[in-house]
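S.K.: pasting the structure only:
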């Protein structure tokens, strides 16, 4: 099993604490659900920031968080001035417009494919009563790829090879995030029990 370097965990913890401080200073009287959202937001931004924008999922996560005005201050503080400028240069101006364009391109390609597989091809497929195992396997892979693309931030715009690489990196980063959060929770519990 691959391990995440401790430097990533340290960077994540440092940035996560900054995010939590910013969220706490913005709203002192948070409800439980608001606290939960603030913890998740700051943890996700810190995790993406700890990757230094070197992955598609980290850039997509930051871009998605930056879309909402309420999150922009947290994103800027967690990223810091230098990193914020660097990642902003990597993300196209009007990221949401670029994503919309890509979606239109994908939809138009799907429409072209649908036109190619018109009624004549469908009838030919139906006449073949037994589907080959390779067709079934391809369909399964396609369905599972779509599910994976929906789970990984920015996954809907990745090809299969980069999707697998990005997914592995995202899983390792999530595992590191959970490890750090568990250690912090255990340390807090120890301190609380000693009082």
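M.R.: Structure received. Note that this is a predicted model, so its numbers are computed, not measured.
S.K.: rest of the way, CA atoms for contacts and neighbours
M.R.: Fine.
S.K.: need the single longest helix in the protein, by residues.
M.R.: If each helix of the chain is counted by residues according to DSSP state H, the longest one is helix 160-194.
S.K.: and it, what does it pack onto?
M.R.: For helix 160-194, the packing partners by 3 or more Cα pairs under 8 Å, 6 or more residues apart in numbering; DSSP states H and E come out as helix 6-26, helix 32-50, helix 56-66, helix 133-151.
S.K.: so for residue 159, which of those helices sits nearest?
M.R.: Nearest of the helices and strands packed on helix 160-194 to residue 159, taken as Cα to Cα: helix 133-151 at 9.4 Å.
S.K.: buried ones in the closest one?
M.R.: Neighbour-count burial for helix 133-151 flags 145, 148-149 (criterion: 16 or more other Cα atoms under 10 Å).
S.K.: before we move on, back to that, just tell me which of the helices and strands packed on helix 160-194 ends up closest to residue 162.
M.R.: Per Cα to Cα, nearest to residue 162 of those: helix 56-66, 9.0 Å.
S.K.: putting a second one here so we can go through both:
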């Protein structure tokens, strides 16, 4: 998977600057907390558009659109596309329905097998837990954590979850790199615009003042 090649940097910068501009125009003056929220919202939305259509980008846009405080900003950023995207991303995907069915069947089988193991353990006097069971429990705990971190990860399992997690992490890294580059560019431009006060005219003015005082 070549995620870095598919991450469109120009699209990211365009959407980020548009989001910041819309946020400033909606609420002016803007507080520090509102500024932080607008930067995060604009950066996440820009990352989703720069990456393209994937499972986690759909889930991320849906999550952003569900928050009431984001609706006005999203309408300003997306324009006519807002209603279309929200209708498209809010509808449950067919893949999510299939994953829900698989998850329900798997959970039923797991609960049935667990009940059988508990009943057999009660019959025996001493039961040793096999290393495979310990490894499976550890894998299940890590999978639950990964599903909470990846947008839309609760509907994914197995290789699809790992693929989406890798894609999401690499896109986050590209987002951070672009934000750092933009911050460095703004710092350089702001430092170059500082006007230095010339020292020679001041010295000449001071000299004329001393001559006038001496003549008096």
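M.R.: Great, that's in hand. Given the structure is predicted, the values throughout are model-derived calculations rather than measurements.
S.K.: TM-score for the pair, please.
M.R.: The TM-score (TM-score structural alignment, normalised by the length of structure 1) is 0.79; 186 aligned residues with a Cα RMSD of 3.1 Å.
S.K.: and which of the buried residues of helix 133-151 of structure 1 is nearest residue 185 of structure 1?
M.R.: Closest to residue 185 of structure 1, out of all of those and judged by Cα to Cα, is residue 148, at 29.9 Å.
S.K.: excluding sequence neighbours, find me the nearest residue to the closest one.
M.R.: Spatially, and ignoring its direct neighbours in sequence, residue 148 of structure 1 is nearest to residue 155 (7.3 Å; Cα to Cα, 6 or more residues apart in numbering).
S.K.: what does residue 147 of structure 2 give?
M.R.: Leaving aside its chain neighbours, residue 147 of structure 2 sits nearest to residue 153 (4.2 Å; criterion: Cα to Cα, 6+ apart).
S.K.: to which residue of structure 1 is that neighbour aligned?
M.R.: Taking TM-score structural alignment for the superposition, residue 153 of structure 2 sits opposite residue 155 in structure 1.
S.K.: mind checking the SS state of the residue nearest in space to the middle of structure 1?
M.R.: Among the residues of structure 1, the one closest to the centroid is residue 153, at 2.6 Å (Cα atoms, centre = their mean). Following DSSP: H, G, I helix; E, B strand; the rest coil, residue 153 of structure 1 is assigned to coil.
S.K.: same question, residue 92 of structure 2
M.R.: Taking three-state DSSP, the label given to residue 92 of structure 2 is coil.
S.K.: how far away is the residue lying farthest from the centre of structure 1 from residue 133 of structure 1?
M.R.: When distances are taken from the C-alpha mean of structure 1, residue 127 lies farthest, 42.6 Å away, according to Cα atoms, centre = their mean. Per Cα to Cα, to the nearest Å, residue 127 of structure 1 is found 17 Å from residue 133 of structure 1.
S.K.: ok, and the closest non-adjacent residue to residue 56 of structure 1?
M.R.: Using Cα to Cα, 6+ apart and skipping the chain neighbours, the partner closest in space to residue 56 of structure 1 is residue 154 (6.6 Å).
S.K.: which ones are touching the one you found?
M.R.: 56-57, 60-61 (Cα atoms under 8 Å, 6 or more residues apart in numbering).
S.K.: closest to residue 7 of structure 1 among those?
M.R.: The closest of these, once distances to residue 7 of structure 1 are taken by Cα to Cα, is residue 57, at 19.5 Å.
S.K.: for residue 131 of structure 1, see how far away that closest one is.
M.R.: On the measure of Cα to Cα, residue 57 of structure 1 and residue 131 of structure 1 end up 36 Å apart.
S.K.: mean deviation of stretch 101-111 of structure 2 from structure 1?
M.R.: For stretch 101-111 of structure 2, the mean deviation from structure 1 after alignment is 6.6 Å (mean Cα distance after the TM-score superposition for structure 1).
S.K.: and that stretch, which residues are buried?
M.R.: For stretch 101-111 of structure 2, by 16+ other Cα under 10 Å, it's residue 103.
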